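K.L.:
here is a sequence together with a model predicted from it:
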Amino acid sequence: DGIHTLTCALMLLNTDLHGHNIGKKMSCQQFIANLDGLNDGKDFAKDLLKTLYNSIKNEKLEWAIDEDELRKSLSELVDDKFGASAKKVTRIVDSSNPFLDIPQALNAVTYKHGVLTRKTHADMDGKRTPRGRRGWKKFYAVLKGTVLYLQKDEYKPDKDLSEVDLKNAIRVHHALATKASDYSKKSNVLKLKTADWRVFLFQAPSKEEMLSWILRINLVAAIFSAPAFPAAICSMKKFCRPLLPSSMTKLCQEEQLRSHENKMKQIADELAEHKLHPVEKSLKSKEAEEYRLKEHYLIFEKSRYETYINLLCMKIKVGTDDLERIETSFFKVEADDIALRKTHSSPSLSQGHMSISCKAEKDILEQNT
């Protein structure tokens, strides 16, 4: 078991250090800490872990897979009859290693592009972003595949992405975009929380554009996000979030919907069980902090899966892959429902649900400001 655990840890480390992932790279100290007590109940030798860390850091592990075959499996093939300008939701069949941080396919479908002004609110794991890096910056945003690229220059389909564009890119797999109702300094602001719990605020030119970005980001995430891995093995005293793979799901649309529904039921049951054993709100112990962290995680995940389920149900009901038609149908339903117009998040969520999740999000925002 210890060898298996170490092998998986090395694969994840390789992805973290050399993949096109966004955010701070794992340090040697973090790598060692993640493996505490996982060598059949004992610690791995620190000198061994340091050697392995430095070896992988200096030289990337190569996967035993043919490059041409991998590229082919990652390609998003767009039916010619739709034309280059049509915005279709095209499913990727991905047979690659689930631990591999997949490079964005060159011909990935562009689902939306336009001007957005970004503010980085929280770094990985929800840690407060230093004040010097919280300023607003204007970008030309491009939602291409499952990546939101933030470019300094206007979007041109045939133009290669620069190193800076890749550095600013944000993966939207397992992400949730919501209306930032608790941010009042600017109008038309949406909030994006990523799989690694980074938080960004984006100001759109209009309310319509803001809602369009929310819907399309969430729909892409709902369709393509692969099922989560089990949570990392660790001490039961510490809460660990499940691993969220960046690879595309292999499930068909109906299977994906059932997967989301099963996951939401599991989370709802876990949340109900969690609330049966509350801790004193006044306590500032580590146990109380872990309890609050897990509760916030469960509330957020319930919100995320509810959003995914509602969007997929709407897409299936509309019976098309055309995002323009899905968006039009969705906002028509929203216009007929006063409760949806008052939502604090994605227009797919009910008012009653969002009153809970938005409160949890507000608490986190207040902690990070």
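P.N.:
Structure's in. What do you need?

K.L.:
CA atoms for contacts and neighbours, from now on please.
P.N.:
Will do.

K.L.:
does Leu190 count as helix, strand or coil?
P.N.:
With DSSP: H, G, I helix; E, B strand; the rest coil as the basis, Leu190 sits in strand.

K.L.:
please apply the same query to Lys159.
P.N.:
Assignment for Lys159 (three-state DSSP): coil.

K.L.:
what about it, neighbour count?
P.N.:
Other residues within reach of Lys159 by the criterion other CA atoms under 10 Å amount to 7.

K.L.:
one more: the one 4 residues further on?
P.N.:
The tally of other residues near Glu163 (other CA under 10 Å) stands at 9.

K.L.:
likewise for Tyr297?
P.N.:
The tally of other residues near Tyr297 (other CA under 10 Å) stands at 19.

K.L.:
check the one 10 residues further on too.
P.N.:
Here the number of neighbours of Thr307 (other CA under 10 Å) works out to 26.

K.L.:
now Asp269
P.N.:
Neighbour count of Asp269, defined by other CA under 10 Å: 12.

K.L.:
buried set for whichever helix or strand Leu340 is part of?
P.N.:
Assigned by DSSP states H and E, Leu340 falls within helix 338-341. Going by neighbour count (16 or more other CA atoms under 10 Å), the buried part of helix 338-341 is Leu340, Arg341.

K.L.:
and here's the other structure:
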Amino acid sequence: MNIKRPGPSEDGVIEGSLIRKHEWESTTKKASNRSWSAVYTVLKGGSLLFYKDQKNFKTQPDAYFRGENPVDLSSGNVEVASDYTKKKNVFRLKLSSGGEYLFQARDDEEMNLWVRGIQEVSLEAAGAGPSRAQTLPASSMEKKDEPKKRGFFTLKKK
């Protein structure tokens, strides 16, 4: 069987087979099924979608693995799971809801491709474009020569 290397397709989607372990449902609740499962994973439009295999993704794009909803990546954090020593090529996805997944890729190159792809999508989903520092308008900077106004609690006794 010829398995397609994951990578960006024509429409910006990354897809491929990964081994997944759902660790946490939320910050206080462990996932009910924490075993490793082979899933066909699709990174598309700010979400991770999971399928039984590539055929299911192509023929039934709304039939997700075990009926799970897509994982929203906004405010998500992905990193190489260097502290996880039981398997190689593992990365961790932490969600703003407290949910946490471990994913195992075939090799180091594939793992880094997924990590970079998820980082890019989660940054885009979190906010449109990079944040910019705001500066005060020039008119407020010109008031330096005026005496400082004191608040109620900063008055000193004379």
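P.N.:
Alright, I've got the coordinates. Computed from a prediction, not measured in an experiment: that's the story for all the values here.

K.L.:
if we can go back for a sec, buried sites along the helix or strand that the helix holding Leu340 of structure 1 is followed by?
P.N.:
As assigned by DSSP H and E, the chain's next helix or strand after helix 338-341 of structure 1 is helix 351-368. Buried residues in helix 351-368 of structure 1, counted by 16+ other CA under 10 Å: Gln351, His353, Met354, Ser357, Cys358, Ala360, Glu361, Ile364, Leu365, Asn368.

K.L.:
which pair of the residues you listed spans the longest distance?
P.N.:
Across the buried residues of helix 351-368 of structure 1, the longest distance by CA to CA is 25.3 Å; it joins Gln351 and Asn368.

K.L.:
what does Asn218 of structure 1 correspond to in structure 2?
P.N.:
In structure 2, the residue matched to Asn218 of structure 1 (TM-score structural alignment) is Gln119.

K.L.:
how distant is whichever strand or helix holds that match from the center of its chain?
P.N.:
Assigned by DSSP H and E, Gln119 of structure 2 belongs to helix 108-126. With CA atoms, centre = their mean, to the nearest Å as the basis, helix 108-126 of structure 2 stands 8 Å off its chain's centre.

K.L.:
give the aligned range of the helix holding Leu340 of structure 1 in structure 2.
P.N.:
Under TM-score structural alignment, helix 338-341 of structure 1 corresponds to no residues of structure 2.

K.L.:
show me what that helix is packed against.
P.N.:
Counting contacts by 3 or more CA pairs under 8 Å, 6 or more residues apart in numbering; DSSP states H and E, helix 338-341 of structure 1 is packed against helix 323-335.

K.L.:
report the inter-axis angle for the helix it packs on versus helix 207-224.
P.N.:
Counting by axes from the mean of the first three to the mean of the last three CA atoms, to 10 degrees, helix 323-335 of structure 1 lies at 110 degrees to helix 207-224.

K.L.:
residues of helix 323-335 of structure 1 that come out buried?
P.N.:
Result for helix 323-335 of structure 1 [16+ other CA under 10 Å]: buried residues Leu323, Glu324, Ile326, Glu327, Ser329, Phe330, Phe331, Val333, Glu334.

K.L.:
was I right to think Thr120 of structure 1 contacts Thr129?
P.N.:
Yes. Counting by CA atoms under 8 Å, Thr129 is a contact partner of Thr120 of structure 1 at 6.9 Å.

K.L.:
where along structure 1 do the helices fall?
P.N.:
Secondary structure of structure 1 (DSSP state H): helices at 2-18, 28-34, 46-58, 67-74, 163-168, 207-224, 253-275, 286-318, 323-335, 338-341, 351-368.

K.L.:
what packs against the first one?
P.N.:
Read it as helix 2-18 of structure 1. Under the contact definition 3+ CA pairs under 8 Å, 6+ apart, helix 2-18 of structure 1 sits against helix 46-58.

K.L.:
in structure 2, what residues pair with the helix it packs on?
P.N.:
Going by TM-score structural alignment: helix 46-58 of structure 1 matches no residues.

K.L.:
ok and that helix relative to helix 2-18, angle-wise?
P.N.:
Helix 46-58 of structure 1 runs at 40 degrees relative to helix 2-18, counting by the same axes, to 10 degrees.

K.L.:
neighbour count: Thr120 and Thr129 of structure 1, which is higher?
P.N.:
Thr120 (20 against 17).

K.L.:
aligned to the more buried one, what sits in structure 2?
P.N.:
Using TM-score structural alignment, Thr120 of structure 1 sits opposite His22 in structure 2.

K.L.:
hang on, the earlier thing: the helix holding Gln119 of structure 2: what's the following helix or strand?
P.N.:
Using DSSP H and E, the helix or strand that follows helix 108-126 of structure 2 in sequence is helix 138-141.

K.L.:
what range in structure 1 does that following helix sit on?
P.N.:
Alignment of helix 138-141 of structure 2 against structure 1: no match, by TM-score structural alignment.
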